[in-house]
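In: give me a 3D structure for the following:
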Amino acid sequence: MLAATIAMTTLGGCMSDEKKEAAKNAPLPRMSHEGAQTWARNFTERLAKSIGEPVGPRTPDARFLKCGGKNGETATDDRFILMYSAWVKIPAERHNEAARKLRKILVDEGYTITTERSYKAPKQSMILEARPKKGGFFIAIQSAAVKGEFPEITLGVDSPCMIPPGATQSHQ
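Out: Okay, the predicted model is just below:
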């Protein structure tokens, strides 16, 4: 879902052909793979700490993908998207409270909430998605908790299409 949002944001919505061409060839944000992963790790650790729990012992999942165009085309200039996930163990009865705290943090930091759902007992669960107002990482937070179990909240971070420092951006 976030990848589709990234693609739409990167490619632009309804604009003239001239504006589409300019947007398509606009300079991409520059960041190394390591820099992007460090940013995502620090951000998810900070979110976890804000709800009173550390990121769990499960190794975060970091996947680097090639940026794709709206017709499936890929560039050859090393541009990438990072999809990063970390997990926080938290009692089921605290999931919705955690969602409220995380929502406030994201809004306070300038994110726009694009999806928000939460459900009450016996199954507390939530989905919270946010995008930055200007360039930056997309955030997806979700859980499915059944009372009495000790499940996890997933903290997902997807980068926009970026290009490593030193790489020459191709124009198509």
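In: for the rest of this, base every contact and every neighbour count on C-alpha atoms.
Out: Fine.
In: three-state assignment of Ser85?
Out: Following DSSP: H, G, I helix; E, B strand; the rest coil, we place Ser85 in the strand state.
In: surely it meets Ser159?
Out: No: applying Cα atoms under 8 Å as the test, Ser85 and Ser159 come out as separate, 11.7 Å apart.
In: tell me where the protein has helices.
Out: 2-11, 17-24, 33-50, 95-108 (DSSP state H).
In: I'd like the ones you listed laid out as a markdown table, including distance to Thr76 and mean neighbour count.
Out: Output for these, formatted as a markdown table (distance: least, Cα to Cα, whole Å; neighbours: other Cα atoms under 10 Å):
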| stretch | distance to Thr76 | mean neighbour count |
| --- | --- | --- |
| helix 2-11 | 17 | 16 |
| helix 17-24 | 15 | 13 |
| helix 33-50 | 16 | 18 |
| helix 95-108 | 34 | 17 |
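In: for comparison, sequence B:
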Amino acid sequence: MSTPGPNDPLPVKARQDAQDWAQHMTEYMAQTAGTALDPGSAEPKFSNCVGKNDEVRDDGRYKLTYVAYSSAPLEQHPEAVRKVRAMLEQQGFKVDGYRETTDGKVDTILDASQESSRYLVTVETTTGGLLLFRVRTPCLMLPAPSPTSH
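Out: Below is the predicted model:
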């Protein structure tokens, strides 16, 4: 697959489909990490796409940031993040950032992106000691409404 260009049409995906995919991806990352997501911790947030000159089009374009948490013990975070990193690399994601600190304080973060889809994923230790799993979509376009027959 080639890298999308700035003038290529936006990917088309219904909001529910994007949210379902993000939920599946966070669950898969947590499973790979050897942990489970905390029930009720998912936070889907839809927002407008903003252009480089702060312009916003009113044509249904949107982005989704989907976050879910796990209360896996802190000492498990580094190994969990390593497992997710290996899985993502195997699936063609590029690691954009990685940090693992255990000198008295566990602090892990993994940022990865998939060039073909422009999806971004993050796994990190939060300030409160939870393990955060995040999926961010690129700007997506809603499918055209289907014609209705009368």
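In: what does the TM-score come to for these two?
Out: Superposed pair, TM-score by TM-score structural alignment, normalised by the length of structure 2: 0.88. Supporting alignment: 143 aligned residues with a Cα RMSD of 1.9 Å.
In: who wins for proximity to Phe137 of structure 1 among the helices of structure 1?
Out: Distance to Phe137 of structure 1, taken as Cα to Cα, is lowest for helix 33-50 among the helices of structure 1, at 8.4 Å.
In: centroid residue for structure 2?
Out: Nearest residue to the geometric centre of structure 2 (Cα atoms, centre = their mean): Val135, 0.9 Å.
In: now whichever residue in structure 1 pairs up with that residue: how far from Ala75 of structure 1?
Out: If you follow Val135 of structure 2 across to structure 1 using TM-score structural alignment, you land on Val157. From Val157 of structure 1 across to Ala75 of structure 1, the span is 23 Å (Cα to Cα, to the nearest Å).
In: now the strands for structure 2?
Out: 43-47, 63-70, 94-101, 107-114, 119-125, 131-136 (DSSP state E).
In: let me have those strands in a markdown table, extended by distance to Gly5 of structure 2.
Out: Shown next, in a markdown table, are these (distance: least, Cα to Cα, whole Å):
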| stretch | distance to Gly5 of structure 2 |
| --- | --- |
| strand 43-47 | 22 |
| strand 63-70 | 18 |
| strand 94-101 | 18 |
| strand 107-114 | 14 |
| strand 119-125 | 15 |
| strand 131-136 | 19 |
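In: about what we covered before: tell me which of the helices of structure 1 lies nearest to Ala145 of structure 1.
Out: Evaluated over these, closeness to Ala145 of structure 1 peaks at helix 95-108, with 7.4 Å, by Cα to Cα.
In: neighbours of the aligned partner of Lys120 of structure 1 in structure 2, how many?
Out: With TM-score structural alignment as the criterion, Lys120 of structure 1 lines up with Thr102 in structure 2. If you count neighbours by other Cα atoms under 10 Å, Thr102 of structure 2 ends up with 12.
In: distance check, Pro57 of structure 1 against Asp17 of structure 1.
Out: Applying Cα to Cα to Pro57 of structure 1 and Asp17 of structure 1 gives a distance of 49 Å.
In: re the thing from before, could I get the helices of structure 1 as TSV with distance to Pro164 of structure 1?
Out: Formatted as TSV, the helices of structure 1 follow (distance: least, Cα to Cα, whole Å):
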stretch	distance to Pro164 of structure 1
helix 2-11	17
helix 17-24	18
helix 33-50	7
helix 95-108	26
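In: and Ile141 of structure 1, which of the ones you listed is closest to it?
Out: Using Cα to Cα, the nearest of the helices of structure 1 to Ile141 of structure 1 is helix 95-108, at 8.1 Å.
In: so where in structure 2 does that closest one end up aligned?
Out: Under TM-score structural alignment, the match for helix 95-108 of structure 1 is residues 77-90.
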